[in-house]
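Test case, fold it:
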Amino acid sequence: MTIATTLLQQHLQWLVDEPQQWQELIAEDIVWDLPYAPSLGHPLRLEGRESVLRHASWFAGAVRDFHFFDAIVTATDDPLHAIARVRGEGTIAATGRTYRQEYVVFLTARDGRILHLREYFDPVQAALALDAPVVGVSSRSI
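Below is the predicted model:
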């Protein structure tokens, strides 16, 4: 096990269930890239601890009973990098709809903390659960 794989496992375990412990994992200058989030009207990138904490808090409030499962965390040749494929499920508070998602997460560590996350997810699954449009896609173009 490497520092990055340990941090990634703890990130998945504590993000929603133990937010105080999770906060101890992240660097002050953390960057969290969410390449598909803009299609839901969310930021492409979160920079800095406060921005990341606001987003994590929003998610925890927006998705009730969220949990990750079936995580496969993989080490790379560099002990400061790890990758995970993981499923998640919860209930969208505003709609009552079930939110099911599969994520791919890349993590970079520095000094025993999470420096960078890059998270891929299916924005269509999120839009359906949120009852929200996918930005840039109209029903006529499908």
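
Please count neighbours and contacts with C-alpha atoms only from this point.
Will do.

Can you report how many residues neighbour Phe69?
Neighbour count for Phe69, taken as other CA atoms under 10 Å: 13.

Tell me how far it lies from Asp78.
25 Å (CA to CA, to the nearest Å).

again with Val105
Distance from Val105 to Asp78, by CA to CA: 16 Å.

higher neighbour count, the two?
When Val105 and Asp78 are compared for neighbours, Val105 comes out ahead with 20 against 11, by other CA under 10 Å.

To compare against the first, here's the next sequence to fold:
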Amino acid sequence: MTTDTSAADVFRHGLRLLLDKDITAWVELWHEGGVLEFPFAPDGWPRHLEGRAAVADYMRGYPDHIDLHDFPEVQIHQTTDARTIVVEMRGVGRLVESDRPFDMAYIAVVTVQDGLITRYRDYWNPLAVLQDPAADFTRGTR
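Got it, this is the predicted structure:
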């Protein structure tokens, strides 16, 4: 990534990498001290990850649990700070272990500086995962 890459460009590129299941390249989009937060995470699940290594560890087994097929809805909203965007999106695919459909809506607040993600607040719906025990992939692997 170049230092003049916009937050929206970095985010869109990251979505493509997730669809390609290239977790290593996705993690490389992160600043060394980047922070990933899950404000709505249920008890026993991570709420705050600090540093690229923690993000890499968290995402390591992602493709083994969720087979993402598409992000059919992505709306990126610019904030008054050019480095920060608010994203409304939906990811669809399947849960690998159960072969059940995966369909999750997200809102993310993402800050990018010098072409790298410095902060990512992921507001996903934990109730959707808690209602499907086969989707409980993060307790042991993340």
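
what TM-score comes out when they're superposed?
Once superposed, the chains reach a TM-score of 0.80 (TM-score structural alignment, normalised by the length of structure 1), with 131 aligned residues with a CA RMSD of 2.0 Å.

roughly how far apart are the residue nearest to the spatial centre of structure 1 and Pro35 of structure 1?
The centre of structure 1 sits closest to Glu119, judged by CA atoms, centre = their mean, with a distance of 5.6 Å. Distance, Glu119 of structure 1 to Pro35 of structure 1, using CA to CA: 7 Å.

any idea what Arg87 of structure 1 aligns with in structure 2?
In structure 2, the residue equivalent to Arg87 of structure 1 is Arg90, according to TM-score structural alignment.

just checking, that match is part of a strand?
Yes: applying DSSP: H, G, I helix; E, B strand; the rest coil, one finds Arg90 of structure 2 inside a strand.

And for it, nearest residue in space, chain neighbours not counted?
Spatial nearest neighbour of Arg90 of structure 2, excluding adjacent residues (CA to CA, 6 or more residues apart in numbering): Ala105 at 4.3 Å.

element containing the one you found, please.
Using DSSP states H and E, the element containing Ala105 of structure 2 is strand 101-113.

need the helices for structure 1, in chain order.
3-14, 19-23, 49-62, 123-130 (DSSP state H).

In structure 2, what stretch matches the longest one?
Aligned by TM-score structural alignment, helix 49-62 of structure 1 falls on residues 52-65 of structure 2.

That'll do, ta.
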